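[1] From the sequence below, what's the structure:
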Amino acid sequence: MSHEGQRIFITAGGAGIGACLVRRYLAAGARVAYCDLDPGEVPDGALGLQADVTDEAQMLDVFAQVEGWMGGVDILCANAGTGGPAAPLQDMDFAEWRACLSANLDGAFLAGRWAAGHMASQGRGAIVLTSSTSGQWGVPTRSPYVAAKWGVLGLMKTWAMELGPSGVRVNAICPGAVEGPRMERVVAMEAAARGVPERDVRALYAEGNSLGTWVTAEDLADTVLFLTSSQGAMISGQAIAVDGHTERMT
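    Alright, predicted model coming up:
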């Protein structure tokens, strides 16, 4: 799928799914800008900026730099988020609750608000938000994360309605258990909260879907590039699970 000449902005593009998206869009011929708390080694041809997606002042500065560098935006991947804490409801810390919701929702809101202005005025564009299968199921001990990812789907549905008349499509991807360091930290955290071995939690994630496996960042990137391509021109307002078909959560 070619994205030749398109202008892409990705939040949390320094590692994991976001870094995979940066690489794949560059390979597809796009101009790519991204931000992250740690932008890492910026690939040739990309603009990588350091920013906290929950800080409006920092993000406004990022948007100004992106506009100066590529003049606007055609595709937004609002990918930033955090797994938050794991604890039973009665033990959940309120500050950790708020931090998790902010990282997952405030970041998406700020990036979406900025991108919507450009896309609506030019009469085209595509936004993909990163939710989770946790945004479709409940997960014991993960109240903040689940609430945030359900909230992301609410944003997606609402923005698809608001922006559709202007030619802008909005969808969400719902990853399952994604191979990589972030999910390994989640497994360790959940295992500690439940008092079980990490291997048991990891196995439950695989056993909970029909294909019996975890997914990769490349799997997610394949879906995002399709959704934002001309082949996905009639897809909007959808929560697309890339998870091997979740039958149950851990």
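[2] use CA for all of it now, contacts and neighbours both
    OK.
[3] Packing partners of the top strand by length along the chain?
    When the chain is parsed with DSSP state E, its longest strand is strand 168-175. Under the contact definition 3 or more CA pairs under 8 Å, 6 or more residues apart in numbering; DSSP states H and E, strand 168-175 sits against strand 125-130, helix 143-163, helix 217-227, strand 239-242.
[4] Could you rerun that using 10 Å?
    Using 3 or more CA pairs under 10 Å, 6 or more residues apart in numbering; DSSP states H and E as the contact test, the elements touching strand 168-175 are strand 75-78, helix 107-122, strand 125-130, helix 143-163, helix 217-227, strand 239-242.
[5] Rebuild these as TSV, extending it with distance to Glu96 and mean neighbour count.
    Formatted as TSV, the helices and strands packed on strand 168-175 follow (distance: least, CA to CA, whole Å; neighbours: other CA atoms under 10 Å):
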stretch	distance to Glu96	mean neighbour count
strand 75-78	21	27
helix 107-122	16	19
strand 125-130	20	27
helix 143-163	8	21
helix 217-227	26	19
strand 239-242	26	21
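[6] Another sequence for comparison is provided below:
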Amino acid sequence: MDLNLKDQKVIVTAGAQGIGLAITAAFVEAGAHVHICDVSEDFLASARARFGHAPVSYSRTDAMFADLAQRWSGRLDVLVNNAGIAGPTLPVEEVALSGWDQTLAVNLTGPFLCTRRAVPLLKKNGGGAIVNISSVAGRLGFALRTPYSASKYGVIGLTETWAIELGPANIRVNAVLPGIVEGARQERIVAAKAAAYGIGHEEMRQRLLSRVSLRKMVTAQDIANQVIFLCSPAGASISGQSLSVCGNVEVLG
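    A predicted model of the protein is given here:
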């Protein structure tokens, strides 16, 4: 299986933390040059320390495309729209409009804005790949997570639309749908849902896992592996797909 991405030019949004950091590391291991953006200077500093002299460059989100115009002379092979936020964990009648707006701005408008800027570069390069990080909440309803679930369903709509639109330009577009991913962010979500339901943290955790066929969380590395496959020569004929990496989440609640 050919997973070689040597010298490919790759953008990973929110690539300095969590799933994004695992994706960045996987692309570096596959031989790619990676540009990561993040809103946190602390996370960017940590990523610089981790990758050292590896072919990784960094910027704040708003400076990303301006930096790349100089650094890579406008070349781009892969865009990974990874940036996202959890949004509020509340009954729908308690969700403030500000919480709705912020979640959709980051999770749905963000991928649109990045893709709008990236597509001319991908076309100039003769094609490439876009991977959007959605969620299993983009295929299953998710109680108490109205803005998040709506935004992740929207990401799948973007994916399928762009795959049709950009396919003639040799640009593949797919979505990866993580399930319950190990890490600090997931534990914060578990804590918020436990509080909303009035139960203990561990009880909430086990309730979530009881609805996963494999009875376990997935890892950030599991997500990164799928992204690499989709962007590599091994995934050259895959487009318009929404691929879950979730241990088969049966229902969210």
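[7] before we move on, the earlier item: as a markdown table, the helices and strands packed on strand 168-175 of structure 1 with distance to Glu179 of structure 1 would be great.
    Shown next, in a markdown table, are those (distance: least, CA to CA, whole Å):
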| stretch | distance to Glu179 of structure 1 |
| --- | --- |
| strand 75-78 | 20 |
| helix 107-122 | 23 |
| strand 125-130 | 16 |
| helix 143-163 | 18 |
| helix 217-227 | 7 |
| strand 239-242 | 13 |
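[8] Please report the distance of the residue of structure 1 most remote from its centre from Val201 of structure 1.
    Ranked by distance from the centre of structure 1 (CA atoms, centre = their mean), the top residue is Gly195, with 29.3 Å. Here Gly195 of structure 1 is placed at a distance of 10 Å from Val201 of structure 1 (CA to CA, to the nearest Å).
[9] before we move on, what about Val242 of structure 1?
    Per CA to CA, Val242 of structure 1 is found 20 Å from Val201 of structure 1.
[10] ok, now Phe63 of structure 1?
    To Val201 of structure 1, Phe63 of structure 1 is 39 Å away according to CA to CA.
[11] Also Leu211 of structure 1?
    Per CA to CA, Leu211 of structure 1 is found 17 Å from Val201 of structure 1.
[12] How about Val152 of structure 1?
    Distance from Val152 of structure 1 to Val201 of structure 1, by CA to CA: 25 Å.
[13] again with Arg142 of structure 1
    Remark: distance between Arg142 of structure 1 and Val201 of structure 1 (CA to CA) = 14 Å.
[14] intersection of neighbour lists for those two?
    Residues touching both Arg142 of structure 1 and Val201 (CA atoms under 10 Å, 6 or more residues apart in numbering) are Glu190.
[15] which residues do Gly195 and Val201 of structure 1 both contact?
    With CA under 10 Å, 6+ apart as the test, Gly195 of structure 1 and Val201 both reach Met189.
[16] re earlier: more neighbours: Leu211 and Val201 of structure 1, which one.
    Neighbours were counted for Leu211 of structure 1 and for Val201 using other CA atoms under 10 Å; Val201 has more, 19 against 14.
[17] what does Thr133 of structure 1 align to in structure 2?
    By TM-score structural alignment, Thr133 of structure 1 lines up with Val136 in structure 2.
[18] who touches Pro91 of structure 2 in this structure?
    By CA under 10 Å, 6+ apart, the contact set of Pro91 of structure 2 is 143-146, 196.
[19] Could you single out the nearest of those residues to Thr109 of structure 2?
    Closest approach between these and Thr109 of structure 2, by CA to CA: Thr146, at 16.5 Å.
[20] my guess is the closest one meets Val95, correct?
    Yes: with contacts defined as CA atoms under 10 Å, Thr146 of structure 2 counts as touching Val95 at a distance of 8.2 Å.
[21] Now do the shared contacts for these two.
    Residues touching both Thr146 of structure 2 and Val95 (CA under 10 Å, 6+ apart) are 87-89.
[22] now these as a markdown table including secondary structure, neighbour count and distance to Arg60 of structure 2?
    Below are the shared contacts of Thr146 and Val95 of structure 2 laid out as a markdown table (DSSP: H, G, I helix; E, B strand; the rest coil; neighbours: other CA atoms under 10 Å; distance: CA to CA, whole Å):
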| residue | secondary structure | neighbour count | distance to Arg60 of structure 2 |
| --- | --- | --- | --- |
| Gly87 | coil | 22 | 21 |
| Pro88 | coil | 22 | 25 |
| Thr89 | coil | 21 | 28 |
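[23] quick check, nearest of those to Glu41 of structure 2?
    Gly87 (21.4 Å).
[24] Return the residue of structure 1 aligned against that closest one.
    In structure 1, Gly87 of structure 2 lines up with Gly84, judged by TM-score structural alignment.
[25] nearest spatial neighbour of that match, skipping sequence neighbours?
    Leaving aside its chain neighbours, Gly84 of structure 1 sits nearest to Cys100 (5.0 Å; criterion: CA to CA, 6 or more residues apart in numbering).
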